[in-house]
Structure formats: structure tokens, C-alpha cells
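A.B. asks: Got a sequence here, can you build the structure:
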Amino acid sequence: MTNLVGSKIFAGHFKGRRALVTGGGSGIGLGIAQAFAEAGASVMIVDRNPAVADAAAGLREAGFDVEHAVADVTNEDQVRAAFARVVELWDGLDILVNNAGIITISNLEDLSLDEFNKVLNVNTTAVFLCCREAAPLLKASSNGVILNASSGQGRQGFIFTPHYAASKFGVIGLSQSLAKELAPSGVRVNSYCPGIVKTEMWEYNDREWGSRLGNYKPGELIQEWIDEIPLKRPAEATDVANLLLFLASDAGSYITGQAINIDGGMFMN
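C.D. replies: Below you'll find the model as predicted:
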């Protein structure tokens, strides 16, 4: 495991707090789960891949209070079961991170309705399902926080991904609406917008976009895009996790309803 700068800064800050992270079995989600665990939180990692059990076991072996649930976040019954498990273990919830997400890349004429709906179901509808289930638990917490994964494509849609862009714009709108509704109960809701991140998803993006945008060899297109980032590098999961630690902490207590870019300056607003 990699020690995270943010978790050192916030060491012990989340002691006694309970977090649930969807899509936490690998990539950005695992980095987020590790960061909150290192900062003292009890963490439930939710993922549809059974390998999430190994990820959770690795964090427990390192001395952290981490459990897992195998669940499809688009399935209401499985979502309810995952949250019920959190209550069973820790008698409540303080932090929800809706990080689960998928992308496919397709020409408009080849994009099926099933594929369109699948992306929206995972990226947007599942966020609604988890927020709805978490709301009463977070209202009962003195530190209720929801953090929802949007994307740079929640700022600007990109070619060959109309369904993904729609899903990520939707997350920002959903988050703003819930921020207003839940504020009287003291629950803060924000979304985060990563750009290029070192994950398997971006390896897929490089291959698929590269094949449609030109005769790119693997690694060439993504490097071309990285060269255009003002900070000249892709993000690590650590970068995203550090932002979320701040937003969930007492230091971020006056921030709600925002969509915050974490992309090295790809999008500035």
C-alpha cells in the first residue's frame, strides 16, 4: 500500500467516523477507501467484483478497520443490504462516497439503448439509490457528508461518449439538489471531477478513443492529452483521495453544493 499525504495530514481526524465507498475494490475507489482508513475511519468497501474481499483483507492486515460488501449499486435490494451491513457493524454512517462508475466509447450510430442506459444506471441512478439509502443515517450523524463522482465530462462532453457525459452532468445536478435539501439537517453534498487518472479505465479510454480519433498506438493519445495539462501529469488515486479527505473533514465544513475539479488544470472555472 502507498501512504497518502492527505491521510498523514488528517491522521486520526476521522477516528470514530464511518464511511462507505462504492466502486472501492480497485483504482480510485480503493485509494479513497485506504485514505479514509489511514485517517482513522471505519470503512465499508462496496464493489460488484468479488475481489473486493481481497482488497479489504489487505487493509485489515495493515491494521485498519475495513469491511466489504459485494453488491451491484444499480440493484436496490443489494444497496439496501450493503447499508444494513454498515448499521449492523457500526450503528450508523457519517460519510458516503459514490465512486462507482463505468464508461464505454462508441460512435452515436452504434450506441445501443441498452449501452446508453447501462452507463447512466451505474453513474447516475446508482448515486441516487445510495444517497436515498444513506440520507436517514447521515441526518442522524453530526458529520454527515456525501461525495459524488462526476468527471471532467461533467464540465464538457467529449466525442463518442454522449451517455457518459450525460451521466456525469447528471451527478452534478443531483448533488446540487441534494445539497439544498439536506443542508437543514447538517448534511453536506459535493461532487468531484477527476480528469486523466492512472487507472485501468484510462488504459481502455486510450485504446478506444485512439482507434476512433486516428491511427494512434497504445499510449500515444493519452500522452498527447497529458502534454496539454498545465501540470503536465495525470492524477494518481492519491490526488483524488486527498481532495475527498479535505471535503469530508471539519476543514471543509462550509463547502456544499460544489463540483470541484481535480485534473491538473484541464478545466478551469
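
A.B. asks: contacts and neighbour counts: CA atoms only from here.
C.D. replies: Fine.

A.B. asks: And residue 123, how far from residue 160?
C.D. replies: 17 Å (Cα to Cα, to the nearest Å).

A.B. asks: Equivalent analysis for residue 43, please.
C.D. replies: With Cα to Cα as the criterion, residue 43 and residue 160 are 36 Å apart.

A.B. asks: which one of the two has more residues nearby?
C.D. replies: Neighbour count, other Cα atoms under 10 Å: between residue 43 and residue 160, residue 43 has more, with 31 against 18.

A.B. asks: Please generate a structure for the following sequence too, so the two can be compared:
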Amino acid sequence: MNVKGKRALVTGGSSGIGLEIARELLRAGADVVITGRRQDAVSLAVHSLESVGAINGVSADVTTPEGRARTLDLATSSLGGLDILVNNAGGVRAGRIEAIEEEEIRQMVEVNLIGPILLTRAALPMLRKSGDALVVNVSSGIALVGMAFYSPYAAVKAGIAHFGEALRRELDGEGVRVLTVYPTATDTPMMATSGLGRSGGRETASAVAHDVIAAIFNDRLEVVRGDPDRLAMMKLNRTDQGTVDDALRPTKAATEEAARNHSAL
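C.D. replies: Modelled structure (predicted):
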């Protein structure tokens, strides 16, 4: 897809991977709308992007009907339509499943799975009108290799990945494609309370965004991030999960400690 002149909506675009995807889309010549739950963060993000290209933003919670309507209303009024929808907004609460509150699990399901599905459903009439449209779903590497102490998060990220796979086949030949992104541990505000990968083991949001834009230009179906060892583990997990279990067992205690306070909802 040639991004120049395209109209794009990025949820969770006020920080992290969403902000950098918005930046790369603007650099490639797209007009962009970003959303976020906090108006101050959205305003700061818009200000930081104004010199790059045509940007607008709205404070909206895409887990609510009102938030989704406000998001698409702005896309209509400021962009005049929609060619690219990036479902990036997300949240996490890690730890032993017994220690995660029911409301926290429900929040993860809403923001990572139900919200993106319903926003995509509502946006499809606009995307169909484009004739050359794309839905980008930001999943996680944890959807490919489930990690201890992230079980609800792994479930919803696997869910959005399979939603995208099924939707891609449903829309095949109808002018709307689907790209799924699997970032590994990335240095973003959502990872601020996590102990995972703090010693140089996280990649940058800009590196993820750069790969996403390259994938859009080259009509790829997925973006899978990670160092060679992580990518090899993802591949092995498809055929020999027991061996992956054995490899991860010695890290269980350290992973539990690193995940204990990881919360960004």
C-alpha cells in the first residue's frame, strides 16, 4: 500500500508504539487522527507531531460506545473518511492469576479485545468506501509464546491476533486488508512498572513502528519482532511446546518477580 494521501486513525496514539506509528504514517504522507484516554497526553502528542504532518487528536475510550462514536466522528470530520485503522490501544495487569482482580481481567478483555473488535466493526463502512484500506491490529509476542504470570493478557492478545486472521479471510478480495503486529518487550509507558528486559532487553517503539510501516508498504500479513533467540523460541513453540516449557522453567521465579507489579490499565 502506498501510504501517501491515506487517512489513518491510530488508537492509543498518545504514547509508545501508537505515537511512533502515527509519526511514521505522517512521515510517509498520511493524514492522521490519534486517540487516547487522557486529553493532556493527546494534546502533547498532537503538539509533538504537528511539524511532521496533518494531525488531529481526540480524548476517547474505545471500550465505550461513546468513545468509539467520538473517535469515528473525528475521523469523518477531519479526514473525510478512513483508509487505515490501527488498533493499538491496550492495557496489562500481570502477576499470578489469583492475585489479579476480576475487574482488572475484565478491563484487559475490554481494551485489548472487545474495544478493537467493535471499533473495527463500526469503521468497516468507511474502510469499504476507501477501496484500498487496511486494519492493523497490534497484538504481542506473548500471543505466540505464552508467558507465566501473563495468562489473561496472553489470552486477549492471542484473541486479537486470531480476530485479525479470520477477518483478513472474511474480507479477502473486498478492498480491506489486515496486518497483525507482534511486538516483543518494548520501551513504552506501558512497560514502566515491569521488571522484564530492563537491562537492555527492550527494543524501541520507533523500531517497531518503522517495521510496521515497511510491512504496510510491502503488503505483508504480519510483523513479528524479537531477537534471534526469541524468534527461534516462537517457531519452536508451534511444534514442541514441551521443550519451550523446559527452557522457561529456570526463569519462572525471576519472571514472577519481574511481573509482580506490572500494571498499566
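
A.B. asks: Now do the helices in the stretch 101-250 of structure 2.
C.D. replies: 102-109, 115-130, 151-170, 205-217, 228-237, 241-248 (DSSP state H, counting those that start in this stretch).

A.B. asks: Which one of the ones you listed lies nearest to residue 9 of structure 2?
C.D. replies: Checking those against residue 9 of structure 2 by Cα to Cα gives helix 115-130 as the closest, at 10.1 Å.

A.B. asks: got the contact list for that closest one?
C.D. replies: 62-64, 68, 72, 81-85, 87, 133-135, 160, 163, 174-176 (Cα atoms under 8 Å, 6 or more residues apart in numbering).

A.B. asks: What of stretch 149-159 of structure 1?
C.D. replies: Taking Cα under 8 Å, 6+ apart as the rule, stretch 149-159 of structure 1 contacts 97-101, 164-172, 191-195, 259, 261, 263, 267.

A.B. asks: matching residues in structure 2 for it?
C.D. replies: Here stretch 149-159 of structure 1 aligns to structure 2 at residues 138-148, judged by TM-score structural alignment.

A.B. asks: and the matching stretch, how far out from the chain's middle?
C.D. replies: 12 Å (Cα atoms, centre = their mean, to the nearest Å).

A.B. asks: go on, stretch 181-191 of structure 2?
C.D. replies: 9 Å.

A.B. asks: List the buried residues for it?
C.D. replies: The neighbour-count check on stretch 181-191 of structure 2 (16 or more other Cα atoms under 10 Å) flags 181-187, 190-191 as buried.

A.B. asks: Could you identify the residue of structure 1 that aligns with residue 172 of structure 2?
C.D. replies: Residue 172 of structure 2 maps onto residue 183 in structure 1, by TM-score structural alignment.

A.B. asks: what's the spacing between that match and residue 268 of structure 1?
C.D. replies: Using Cα to Cα, residue 183 of structure 1 is found at 27 Å from residue 268 of structure 1.

A.B. asks: Please say which of these two ends up with more neighbours.
C.D. replies: The neighbour comparison of residue 183 of structure 1 against residue 268 (other Cα under 10 Å) goes to residue 183, with 15 against 8.

A.B. asks: Quick check: that one vs residue 103 of structure 1, distance?
C.D. replies: 31 Å.

A.B. asks: Next: residue 24 of structure 1.
C.D. replies: 16 Å.

A.B. asks: Give me the more crowded residue out of those two.
C.D. replies: More crowded of residue 24 of structure 1 and residue 103, by other Cα under 10 Å: residue 24, with 30 against 21.
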